[in-house]
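K.L.:
Got a predicted structure here, sequence first:
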Amino acid sequence: MHAIRWRQSSGQAAAPEEHTLQHHAQRNPCPDSRGDVLSTGDYATLAALAAIAFGGAVIFGITGFGSALFTVPLAIHLVPLPFALAMFTLLDCTSAWRIGLADPKSAVGAEWKRILPGIVVGTVIGMTLLVNLPRRAAMAALGVFVLLIAISNIARAGAVRIVRPAWAYLAGVGGGVTSTLFGAGGPPYAIYLSRRDLSKEQYRSTLAVCTMFSISSRVVAFMLAGLLLTPKPWLWALAVLPASLAGLWAASRLFSRVSREGLIRAVGVMLAASGISLLVRALG
């Protein structure tokens, strides 16, 4: 497999160095690398990836972000990291569009219209900072910040401080920057929206719109990087898509039973996982 030096994209996964990708490629040969006919092992791998996709969709369907924290670390035991990133980015994009279009009236236009321009600005800033920023120190600082917010969300779910609308611009810029640098664009949007006076339906739909924009941009970036120019990631994503849709269906059933306070706590748990993941990657 051609080694690609990775920088992190929006959402959610680390940006390993070239030798790491070579290691994964050698340990986990690309699916169906022997030809067009799937082997018994490929079918077993697909079944395992389908189970992973189901779990990731449940997480995404409830909290609106964080699925890559679950899917990618598990998937790289089965397939090379670039293939896992490409495949699950396609599935996350599908999930975001599915949730965003399922209840568009609940998406608060005033909120996402403030956030989206910031994402564009933040992405440009992030691409500029990639060259000179001490990434480990910045990643550790972001991890600590996200972890502190997570603790506040979990401990004070029923009485989180409502922030002013102007913070939306900072959330958008922050999400664009962290998405480009660390692949963790979701936490800034989730932090801001969970501290606005929104119903749980408004929170999820509005976050889904932001995620639709962010992940769709990531798909374009992956196409430019060459990861989505072959049919395999598209076909494998299509093969496990039913499991992902089943996960979204299960999440919608669970979501209807969760209170707003419960949702904020769930978001806090995923923020904590994001913060810990960033710290581990920074210190590792």
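P.N.:
Everything's here; your move.
K.L.:
Every contact and neighbour count from this point should use C-alpha atoms.
P.N.:
Noted.
K.L.:
where along the stretch 51-200 of the chain do the helices fall?
P.N.:
67-75, 81-102, 109-129, 135-155, 167-182, 186-194, 200-225 (DSSP state H, counting those that start in this stretch).
K.L.:
Nearest to Leu241 among these would be which one?
P.N.:
helix 81-102 (6.9 Å; Cα to Cα).
K.L.:
Measure how the closest one sits relative to helix 200-225, angle-wise.
P.N.:
If you take axes from the mean of the first three to the mean of the last three Cα atoms, to 10 degrees, helix 81-102 sits at 140 degrees to helix 200-225.
K.L.:
ok so, going back, now mean neighbour count and distance to Asp42 too, for the helices of the stretch 51-200 of the chain, in JSON lines please.
P.N.:
Output for the helices of the stretch 51-200 of the chain, formatted as JSON lines (neighbours: other Cα atoms under 10 Å; distance: least, Cα to Cα, whole Å):
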{"stretch": "helix 67-75", "mean neighbour count": "21", "distance to Asp42": "13"}
{"stretch": "helix 81-102", "mean neighbour count": "22", "distance to Asp42": "14"}
{"stretch": "helix 109-129", "mean neighbour count": "19", "distance to Asp42": "36"}
{"stretch": "helix 135-155", "mean neighbour count": "19", "distance to Asp42": "36"}
{"stretch": "helix 167-182", "mean neighbour count": "26", "distance to Asp42": "31"}
{"stretch": "helix 186-194", "mean neighbour count": "25", "distance to Asp42": "32"}
{"stretch": "helix 200-225", "mean neighbour count": "21", "distance to Asp42": "24"}
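K.L.:
Presented hereafter is structure B, for comparison with structure A:
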Amino acid sequence: MEALAGNPLFWLLALIGVVLTGISKSGFAGGAGVVAVPLLALVMPIPQAVFLVLPLLLVMDVKTIQYYRHHASWPELRAVVPAALLGIVAGGLMLGSMPEQALKLTLGIISIVFALWQRLAPVLGGMRGAAWLWGGISGLTSTLIHAGGPPVNIYLIARQLPKLTWLATAGIFFGIMNLTKVIPYLLTGEWGADVFLASLALLPVALLGTWLGRHIQGRIQDRMFMLCCRGLLLGSGLLLVVQASLR
């Protein structure tokens, strides 16, 4: 990690990834929050990238909840959170053993297909048990590679929530998930002080990203917001597929 601290490419990728993640969380319900880990994985091992990003996600979650908490849909949260918690348990048991390439490729393909095929929304997101399916997948993929945004957004897009309700609900959902993920991450015994110090150094960048996201979403209408979410879902899926093919 000491070598990374003096690597300009590491800080450039971290800056880009963290700012985009912050904008995504507070402006687009986490639709592109998957970008930080794949970018950092270009210059560091994926487990270290995952550990580095988690404290930043928690800070972003706090700010997002602070911005939108009064608009949250508690029925939707009650529907998806239990499944997500089960997914986190499964992901915690699989940490370090699940082939990341297979996970990235599967999630990337699902994201791309959904983003390009608008009629898939009521089929995938509105199916019986959709909250359990996508909530569980979100908890699993979030624990392994912080890629919980695309699965839960498949469900939320189908629910056709108003923009602020979507942002608030997603913010609280991710806040609960990321706080819970601290437990399995600590149990791995691989969350080093050097990685945590790098996270602290990037906190101002995380706060800047969430501030930008809030101001960007306030200038976008609901229809454009939905299109942006689909675009971010497509971009996330493509990035995951590229990452899977390169390893």
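P.N.:
That came in fine, so what should we check first? Since this is a predicted model, take the numbers as computed values, not measurements.
K.L.:
ok so, going back, with distance to Leu245 of the first structure as extra columns, can I get the helices of the stretch 51-200 of the first structure in TSV?
P.N.:
Output for the helices of the stretch 51-200 of the first structure, formatted as TSV (distance: least, Cα to Cα, whole Å):
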stretch	distance to Leu245 of the first structure
helix 67-75	14
helix 81-102	8
helix 109-129	25
helix 135-155	28
helix 167-182	25
helix 186-194	21
helix 200-225	15
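K.L.:
looking at the ones you listed, which is closest to Ser244 of the first structure?
P.N.:
In terms of Cα to Cα, the element of the helices of the stretch 51-200 of the first structure nearest to Ser244 of the first structure is helix 81-102, at 7.3 Å.
K.L.:
returning to that earlier point: for Arg281 of the first structure, find the nearest of the helices of the stretch 51-200 of the first structure.
P.N.:
The minimum distance between Arg281 of the first structure and the helices of the stretch 51-200 of the first structure falls on helix 135-155, with 7.9 Å, by Cα to Cα.
K.L.:
Measure how that closest one sits relative to helix 186-194, angle-wise.
P.N.:
30 degrees.
K.L.:
still on that earlier bit, ok, which of the helices of the stretch 51-200 of the first structure comes nearest Trp234 of the first structure?
P.N.:
Closest among these, once you apply Cα to Cα, is helix 81-102, at 6.8 Å.
K.L.:
So for His19 of the first structure, which of the helices of the stretch 51-200 of the first structure sits nearest?
P.N.:
Closest among the helices of the stretch 51-200 of the first structure, using Cα to Cα: helix 81-102, at 11.7 Å.
K.L.:
Report the mean deviation for that closest one after fitting onto the second structure.
P.N.:
Following superposition, helix 81-102 of the first structure is found to deviate from the second structure by 2.0 Å on average (mean Cα distance after the TM-score superposition for the first structure).
K.L.:
wait, Leu208 of the second structure sits on Gly22?
P.N.:
Yes. The pair Leu208 of the second structure and Gly22 passes the contact test of Cα atoms under 8 Å, sitting 7.4 Å apart.
K.L.:
Who has more neighbours out of the two?
P.N.:
Gly22 (33 against 16; other Cα atoms under 10 Å).
K.L.:
Residue in the first structure paired with the more buried one?
P.N.:
Alignment of Gly22 of the second structure against the first structure is given by TM-score structural alignment, with Ala57 as its counterpart.
K.L.:
residues in contact with that match?
P.N.:
Ser67, Asp92, Ser95, Ser244, Leu245, Gly247, Leu248, Ala251 (Cα atoms under 8 Å, 6 or more residues apart in numbering).
K.L.:
Which position in the second structure pairs with the second one?
P.N.:
So that's Asp92 of the first structure. Checking TM-score structural alignment: Asp92 of the first structure goes with Leu57.
K.L.:
nearest spatial neighbour of that match, skipping sequence neighbours?
P.N.:
Asn178 (7.1 Å; Cα to Cα, 6 or more residues apart in numbering).
K.L.:
What residue in the first structure is paired with that neighbour?
P.N.:
Per TM-score structural alignment, Asn178 of the second structure is aligned with Ile215.
K.L.:
And that match, how far from Ala84 of the first structure?
P.N.:
15 Å (Cα to Cα, to the nearest Å).
K.L.:
Repeat that for Gly174 of the first structure.
P.N.:
In this view, Gly174 of the first structure and Ala84 of the first structure are 25 Å apart by Cα to Cα.
K.L.:
do Phe222 of the first structure as well
P.N.:
12 Å.
K.L.:
again with Leu78 of the first structure
P.N.:
9 Å.
K.L.:
my read: the match of Asp92 of the first structure touches Ile176, true?
P.N.:
No. Counting by Cα under 8 Å, Leu57 of the second structure does not reach Ile176; the two are 11.1 Å apart.
K.L.:
picking that back up, quick one: residues contacting the spatially closest residue to the match of Gly22 of the second structure that is not a sequence neighbour.
P.N.:
Nearest non-adjacent residue to Ala57 of the first structure, counting by Cα to Cα, 6+ apart: Gly247, 4.8 Å away. Residues near Gly247 of the first structure by Cα under 8 Å, 6+ apart: Ala53, Phe54, Gly55, Gly56, Ala57, Val58, Gly61.
K.L.:
again, only using 7 Å
P.N.:
When contacts are counted by Cα atoms under 7 Å, 6 or more residues apart in numbering, Gly247 of the first structure touches Phe54, Gly55, Ala57, Val58.
K.L.:
Same question for Val18 of the second structure.
P.N.:
Here Val18 of the second structure is in contact with Ala36, Val205, Ala206, Gly209 (criterion: Cα under 7 Å, 6+ apart).
K.L.:
what do you get for Ala83 of the second structure?
P.N.:
By Cα under 7 Å, 6+ apart, the contact set of Ala83 of the second structure is Trp132, Gly135, Gly136.
K.L.:
Aligned against the first structure, show me the partner of it.
P.N.:
Match for Ala83 of the second structure (TM-score structural alignment): Gly118.
K.L.:
just Leu164 of the second structure next, same as before
P.N.:
Match for Leu164 of the second structure (TM-score structural alignment): Glu201.
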